[in-house]
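Novice: test case, fold it:
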Amino acid sequence: MRLTIGQLAGATGVPASAIRFWERHGLLPEPERQGGQRRYPPEAVERIVVLRKCQQAGLTLAEIREFQLKQSLRQTMIRSKIIEIEQRMVDLDHAHQLLTHALRCGEEDIVMCPKFREQMADWSRQA
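Specialist: Below you'll find the model as predicted:
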């Protein structure tokens, strides 16, 4: 059973305007038409889930397009994106440590806190 754009939007939680945008930019295959209406195969739901996950991972439209290429053509982009994501994870962990410490820290100026200064030194050694 083929889905209308409204049904696809409802099933994925993605606005129809975003679905049309992705089509225009080659991220979704052109759907067949019935009576002038777009009709999507059921697997379009999974494709949209992948597109959303790629966006949430920080991939650009060009990277998402590349992600959809043959495996051998996308390997370099994927490897570099994994490195970028791993660095963001480290940065987020450091931010979490800083904020968690700041909640408990009794120092007026957190930069002067000996425990925080020690943590910053650890971060510098890790880099």
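Novice: going by C-alpha atoms from here, please, whenever you check contacts or count neighbours.
Specialist: Will do.
Novice: residues in contact with residue 113?
Specialist: For residue 113, the contacting residues are 105, 107, by C-alpha atoms under 8 Å, 6 or more residues apart in numbering.
Novice: same question, the one 4 residues further on
Specialist: Taking C-alpha under 8 Å, 6+ apart, we find residue 117 in contact with residue 111.
Novice: second input sequence below; structure requested for side-by-side comparison:
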Amino acid sequence: MELTVGQLAERSGVAVSALHFFERQGLLTSTRTAGNQRRYRRDALRRVAFIRIAQRVGIPLKEVAAILALLPDNRTPTREDWARVSACWQDELDRRMRHLQQLRDDFTACVGCGCMSLAACPLVNPGDKLGNEGAGPRRLLTS
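Specialist: Just a heads-up that it's a prediction; the model follows:
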């Protein structure tokens, strides 16, 4: 059974306009009826869920499209297909998690102490040693 754009929107919780946008970006595909109405295969629900999850963690739609392109077009993706494409992001997600943990753990000490002057901070940056490494929040830019 195929879904209309309205049914896909209702089931996925995504606005019709967003589904049209996803289709223009190559993230979804539809067929057209004789009356030129869009129809989506049921696996579009999983694709939309995948897109929404990727957006939630900040993965650009261009990268989402590249991963979705690895899924088969001629059949509904299996659990193994989804596991394979999900594994493509494992390293990137791990890196993002490390950066978020570092931000959580170091940001308060780095900026929240109230001195607002890393050059003068005798605890975190004595002698402005971080300033010699370059501009920006040096402690938060390391991986």
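Novice: just give me the residue right at the centre of the second structure.
Specialist: Compute the mean C-alpha point of the second structure, and by C-alpha atoms, centre = their mean the closest residue is residue 59, 2.4 Å away.
Novice: surely that one is within a helix?
Specialist: No. Membership of residue 59 of the second structure in a helix is not supported by DSSP: H, G, I helix; E, B strand; the rest coil, which gives coil.
Novice: gap between it and residue 89 of the second structure?
Specialist: Applying C-alpha to C-alpha, to the nearest Å, the value for residue 59 of the second structure to residue 89 of the second structure is 9 Å.
Novice: show the end-to-end separation of stretch 121-140 of the second structure, please.
Specialist: Stretch 121-140 of the second structure has an end-to-end distance of 16 Å (C-alpha to C-alpha).
Novice: my bad, should have said stretch 54-65 of the second structure
Specialist: With C-alpha to C-alpha as the measure, stretch 54-65 of the second structure spans 11 Å from end to end.
Novice: biggest helix in the second structure, by residue count?
Specialist: For the second structure, the longest helix by residue count, based on DSSP state H, is helix 90-111.
Novice: can you give me how far it is from the chain middle?
Specialist: 16 Å (C-alpha atoms, centre = their mean, to the nearest Å).
Novice: cool, and stretch 19-39 of the second structure?
Specialist: So, by C-alpha atoms, centre = their mean, the centroid of stretch 19-39 of the second structure is 22 Å from its chain's centroid.
Novice: ok, stretch 42-49 of the second structure next?
Specialist: 16 Å.
Novice: which parts of the very next helix or strand once past the longest helix of the second structure are buried?
Specialist: Counting by DSSP states H and E, the next helix or strand C-terminal to helix 90-111 of the second structure is helix 138-141. By 16 or more other C-alpha atoms under 10 Å, the buried positions in helix 138-141 of the second structure come out as residue 140.
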